[in-house]
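Undergrad: predicted model, plus sequence, below.
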Amino acid sequence: MSSKNPLDKEDLDLFRTLMGDTRRIKQDTVLHPLVKKIERALPQKRLISEQVDNSHYFSDEYQPLLAVEGAVRYTRADVNPYEVKKLRRGDYTPEICLDLHGLTQQQAKKELGAMIAACRRERLFCASVMHGHGKHILKQQIPLWLAQHPYVMAFHQAPKMFGGNAAILMLIEVDELITPLL
C-alpha cells in the first residue's frame, strides 16, 4: 500500500471486521536449505606439492612462438581462436586475481603454479595475473611460462577494466570430474 493514500479509520475498521474470522495459513511447502560449499582446509603438504607440480612446467630456456605484433596473446592448438577474442573484449570476468608486483622470477613461478592449481581445484575458468609495468621482466616472462603449461587454454592482454597492459587474462582448462582429495 502506498503512503500517498493512507487508509482512514473507517476503512481500517472495515478490514479488521472482515478479516476477523480468518486464521493464518500454515506454511506447507518444503524449503530446502541452500547447498553450501563445504570449505575444507587442505593439508599444507598438499598445497606445497600442488604448487611445485604446477610450477615445474615453466622453463626459462624454452621460447614458445607467440604473436609478435599487437597485444600479447596465445591460444592452445585445440582451443577455438574465438576464445582469445572474447578475452580481449572482456566477455570473461576473472574469478581470481594474482598480483605479482614486487616478486622475483622464482617467486612468481611458484605463485603462478599455485594459482593454476587453485583454479583447477576450485573449478575457476578465468583468471587474471597482474604483473605490472616495472622493468618488464615479469611482463615478458609470464606469457612464455603460461604458453608452456598444459592447462592454460588461452591468454590475452587484459582489457583496460581488468588492468590493461599490466595484466593478463587467461582461461584454465577445468575438468568437471575432478574431486578434491583430502
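TA: Perfect, I can see it now. Residues are numbered from 1 along each chain as shown.
Undergrad: C-alpha from now on. contacts and neighbour counts both.
TA: Will do.
Undergrad: mind listing the helices for this structure?
TA: Along the chain, counting by DSSP state H, helices occupy 9-18, 44-55, 82-89, 105-122, 137-148.
Undergrad: can you add distance to Glu69 and give those helices back as JSON lines?
TA: Shown next, in JSON lines, are these (distance: least, CA to CA, whole Å):
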{"stretch": "helix 9-18", "distance to Glu69": "75"}
{"stretch": "helix 44-55", "distance to Glu69": "28"}
{"stretch": "helix 82-89", "distance to Glu69": "15"}
{"stretch": "helix 105-122", "distance to Glu69": "25"}
{"stretch": "helix 137-148", "distance to Glu69": "14"}
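Undergrad: want to compare, so here's the second one:
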Amino acid sequence: MSCNDHDNHDGLFRRAMAGVRPLQHNRVAARKPPPPPRPLQRQRDERRVMDELMDPPDPAEIETGEELLYFREGLQRRVRRRLRRGQFPPTACLDLHGMTATQARQALAAFLQESRRGRHRCVRIIHGKGNRSSNRGPVLKRKVDYWLRQREEVLGFCSALPSDGGTGAAYVLLRLAR
C-alpha cells in the first residue's frame, strides 16, 4: 500500500463519516431485565379451586351421613349424578312402612322382580327414617341398604330428593331384564 493509497482511504473515510457525532460516553445502554417467570399452570389450578369454592355445591353431591348411596363398579359418573339429582323419574314405588324386617324383605324381593318384568328402569322404595325405632336407629333403612347391595339387578341406589321422601326413601336404578 503506497502513501497515496493511504491518503485516498483516509479521505474516503472522512467523507463517509461527515455529519457523525462522537459518543459522549463509552458505556452500552443496559437492557431492561426480563420479567420473572410466572407459574401459569399453578395460577390456573388456584383459580379453578377458587371458582369451585365460590360456586355453591349441588345438593345432590353433598353427603350428611344419613343418605343411602351405592353404585356398582363401572356405572358412569353421569348416570350416578342424574340418579342423585332425581332425573330418572321413578315409575314404580314400594312403601315398607309398618312392616317387619321379614315382611319387608319378601315385599322388596317381589317388588324388584315385578319391576324388572314391567321394565321399570328406576323405582322408589320408601323405607322410612326410623323415627319410631327408639334408640336403635332406622332398622328398615339399614336392612334395605344391605338387601339392595346383594341384588344382581340393582345397578345403584341413593336417597331420594326431599320432595320424594329424602333420607326416608331411595331411588333404585335397575338392570332391565332381557
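TA: Now that the structure is in, tell me what you want to look at. Since we're looking at a predicted model, the values are computed, not measured.
Undergrad: returning to what we had before: to Met170 of the first structure, which of the helices of the first structure lies closest?
TA: Each of these has some distance to Met170 of the first structure by CA to CA; the shortest is helix 82-89, at 7.6 Å.
Undergrad: average gap between that closest one and the second structure?
TA: Helix 82-89 of the first structure, aligned to the second structure and superposed, deviates on average by 1.7 Å (mean CA distance after the TM-score superposition for the first structure).
Undergrad: onto which residues of the second structure does that helix map?
TA: Using TM-score structural alignment, helix 82-89 of the first structure lines up with residues 78-85 of the second structure.
Undergrad: for that stretch, list every residue counted as buried.
TA: 80, 83-85 (16 or more other CA atoms under 10 Å).
Undergrad: next: stretch 139-151 of the second structure.
TA: For stretch 139-151 of the second structure, by 16+ other CA under 10 Å, it's 139-141, 144-145, 148-149.
Undergrad: just tell me the aligned range of stretch 155-175 of the second structure in the first structure.
TA: Under TM-score structural alignment, the match for stretch 155-175 of the second structure is residues 153-173.
Undergrad: ends of that stretch, how far apart?
TA: Start-to-end span of stretch 153-173 of the first structure (CA to CA, to the nearest Å) is 6 Å.
Undergrad: out of the buried residues of stretch 78-85 of the second structure, which is nearest to Gln43 of the second structure?
TA: Nearest member of the buried residues of stretch 78-85 of the second structure to Gln43 of the second structure, counting by CA to CA, is Arg80, at 31.3 Å.
Undergrad: which residues sit in contact with the closest one?
TA: Neighbouring residues of Arg80 of the second structure by CA atoms under 8 Å, 6 or more residues apart in numbering: 71, 156.
Undergrad: and what of Phe71 of the second structure?
TA: 80, 155-157.
Undergrad: run the last query once more with 7 Å
TA: Phe71 of the second structure sits next to 155-157 when contact means CA atoms under 7 Å, 6 or more residues apart in numbering.
Undergrad: what does Phe157 of the second structure give?
TA: 69-71, 170-173.
Undergrad: how about it, nearest residue that isn't a chain neighbour?
TA: Nearest residue to Phe157 of the second structure in three dimensions, chain neighbours excluded: Val172, at 4.3 Å (CA to CA, 6 or more residues apart in numbering).
Undergrad: just flag the most distant two among the contacts of Phe157 of the second structure.
TA: Phe71 and Ala170 (12.7 Å).
Undergrad: strands of the second structure, start to end?
TA: Under the criterion DSSP state E, the second structure carries strands at the ranges 69-71, 93-95, 122-126, 154-159, 169-174.
Undergrad: if we can go back for a sec, Asp175 of the first structure: which of the helices of the first structure is closest?
TA: Short answer: helix 105-122, nearest of those by CA to CA, at 7.2 Å.
Undergrad: mind listing what's buried in that closest one?
TA: Those would be 108-121, for helix 105-122 of the first structure by 16+ other CA under 10 Å.
Undergrad: about what we covered before: tell me which of the strands of the second structure is the most buried.
TA: The highest mean neighbour count among the strands of the second structure, using mean count of other CA atoms under 10 Å, belongs to strand 169-174: a mean of 26.
Undergrad: ok, and what's touching that one?
TA: Contacts with strand 169-174 of the second structure, where a contact means CA under 7 Å, 6+ apart, come from 121-128, 153-160.
Undergrad: could you do stretch 46-56 of the first structure as well?
TA: With contact meaning CA under 7 Å, 6+ apart, stretch 46-56 of the first structure is reached by 109-110, 113-114, 117.
Undergrad: now those as a markdown table including distance to Val68 of the first structure?
TA: Converted to a markdown table, the contacts of stretch 46-56 of the first structure look like this (distance: CA to CA, whole Å):
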| residue | distance to Val68 of the first structure |
| --- | --- |
| Lys109 | 23 |
| Lys110 | 27 |
| Gly113 | 25 |
| Ala114 | 28 |
| Ala117 | 29 |
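Undergrad: so which of these is the closest to Gln44 of the first structure?
TA: For those, the nearest to Gln44 of the first structure is Ala114 (12.3 Å; CA to CA).
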